[in-house]
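Participant: Okay, structure incoming, though there's no sequence with it:
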């Protein structure tokens, strides 16, 4: 069940799109994702979801598609399409899940790990360029605030996760 916020209902609370935080977050996210997506697509022929799958497999090792969905907060169809594209390019391999015969485990191949090692420095360079105008304490604050907003959204949607540290 989802919680529904209550408003005061006063007319003084006019919605101004450019001042509306969910809109600003979406616009910023789209701008950053678009920038990075072009780089991944142009240089490595990867979509952003494919890159996210590669990253989580590089960080966490073999995972099921369900675990990747939970870890990346991408929907099942997006993860499935990303995984299929990576399987076709032999960047990931699929093996049977030992405990669940209906599930498979995805893991990076040697080629996938090599591609991750090549792209990771570029991803970090983009991040550094994006935050170059912020002081280190501002970056830390931004990360903490984003985690809190994500947790609040999860609680409102009924997908509450533990509060961020």
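Facilitator: Arrived safely, thanks for sending. None of the values given here were measured: they were computed from a predicted structure. Residues are numbered from 1 along each chain as shown.

Participant: Every contact and neighbour count from this point should use C-alpha atoms.
Facilitator: Fine.

Participant: Quick check: buried residues in stretch 57-75?
Facilitator: For stretch 57-75, the neighbour count (16 or more other C-alpha atoms under 10 Å) marks 57-58, 62-65, 68-69 as buried.

Participant: just stretch 85-97 next, same as before
Facilitator: Neighbour-count burial for stretch 85-97 [16+ other C-alpha under 10 Å]: 85-87, 91-94.

Participant: ok, which pair from the buried residues of stretch 57-75 is furthest apart?
Facilitator: The span of the buried residues of stretch 57-75, defined through C-alpha to C-alpha, is set by 58 and 69 at 15.3 Å.

Participant: Residues touching stretch 20-35, excluding its own?
Facilitator: 17-18, 48 (C-alpha atoms under 8 Å, 6 or more residues apart in numbering).

Participant: For residue 116, state which of the buried residues of stretch 57-75 is nearest.
Facilitator: Nearest member of those to residue 116, counting by C-alpha to C-alpha, is residue 58, at 7.3 Å.

Participant: Can I take it that the closest one is in a helix?
Facilitator: Yes: the assignment for residue 58 by DSSP: H, G, I helix; E, B strand; the rest coil puts it in a helix.

Participant: shouldn't it be in contact with residue 113?
Facilitator: Yes: counting by C-alpha atoms under 8 Å, residue 113 is a contact partner of residue 58 at 6.8 Å.

Participant: Would you mind checking the contacts of stretch 20-35 for buried ones?
Facilitator: The buried subset of the contacts of stretch 20-35 - by 16+ other C-alpha under 10 Å - is residue 48.

Participant: okay, pairing it with this:
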């Protein structure tokens, strides 16, 4: 068999997808069953909490989600009054999404449980291994973005 043969269980994109799915399934149970949140909605809350008011275009880049997913998450959160929309001061076609005080309270409720889930998932790793994993994941992300940009050019 050739060294270049594709073996699914050894294929890094597959391993990343499977790991991501397993983590998402675990965490979505917490977000959805206890707080009625989908993963994109929770991610949007966290990004708005960290970054402050943002446009949907900025959120696409920051949150790693496409504009349709961002739009649906924003609509769901606005309906629950967890975020609000404010006009963009320089672009009449755009608006800022802003976390409301109710959204802040929900973040304060969910964040400790999210941190505990992360600790649970990483319990068998040393702090050095976690740091290495985070660096490697960022490098994989950067390499994928660079390859994507090259393919689009």
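Facilitator: Good, I have the coordinates. None of these values were measured; they are calculated from a predicted model.

Participant: Could I get the TM-score for this pair?
Facilitator: Overlay of the two chains. TM-score (TM-score structural alignment, normalised by the length of structure 2): 0.95; 151 aligned residues with a C-alpha RMSD of 1.4 Å.

Participant: on that earlier part again, which of the buried residues of stretch 85-97 of structure 1 fall within helices?
Facilitator: Among these, the members falling in helices (DSSP state H) are 85-87.

Participant: Redo these as CSV? Include distance to residue 108 of structure 1.
Facilitator: Formatted as CSV, these follow (distance: C-alpha to C-alpha, whole Å):
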residue, distance to residue 108 of structure 1
85, 13
86, 9
87, 9
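
Participant: Closest one of those residues to residue 130 of structure 1?
Facilitator: For those, the nearest to residue 130 of structure 1 is residue 86 (27.7 Å; C-alpha to C-alpha).

Participant: Contact partners for that closest one?
Facilitator: Applying C-alpha under 8 Å, 6+ apart, we find residue 86 of structure 1 in contact with 50, 92.

Participant: Now for the spatially most central residue of structure 2: which residues touch it?
Facilitator: In structure 2, the residue lying closest to the centroid (C-alpha atoms, centre = their mean) is residue 43, at 4.6 Å. Going by C-alpha under 8 Å, 6+ apart, residue 43 of structure 2 touches residue 63.

Participant: What's the match for residue 103 of structure 1 in structure 2?
Facilitator: Aligning on TM-score structural alignment places residue 103 of structure 1 opposite residue 94 in structure 2.

Participant: Using CSV, lay out the contacts of stretch 20-35 of structure 1 together with secondary structure and distance to residue 39 of structure 1.
Facilitator: Converted to CSV, those look like this (DSSP: H, G, I helix; E, B strand; the rest coil; distance: C-alpha to C-alpha, whole Å):
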residue, secondary structure, distance to residue 39 of structure 1
17, helix, 29
18, helix, 28
48, helix, 10
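
Participant: Which one of the contacts of stretch 20-35 of structure 1 is nearest to residue 145 of structure 1?
Facilitator: residue 18 (19.5 Å).

Participant: The closest one pairs with which position in structure 2?
Facilitator: Match for residue 18 of structure 1 (TM-score structural alignment): residue 9.

Participant: and that match, how far is that from residue 136 of structure 2?
Facilitator: 19 Å (C-alpha to C-alpha, to the nearest Å).

Participant: where's the residue mapped onto residue 157 of structure 1 from structure 2, which helix or strand?
Facilitator: Using TM-score structural alignment, the partner of residue 157 of structure 1 in structure 2 is residue 148. Using DSSP states H and E, residue 148 of structure 2 falls within helix 127-152.

Participant: that older thread, please report how far the match of residue 18 of structure 1 lies from residue 139 of structure 2.
Facilitator: 21 Å.

Participant: same thing with residue 106 of structure 2?
Facilitator: 32 Å.
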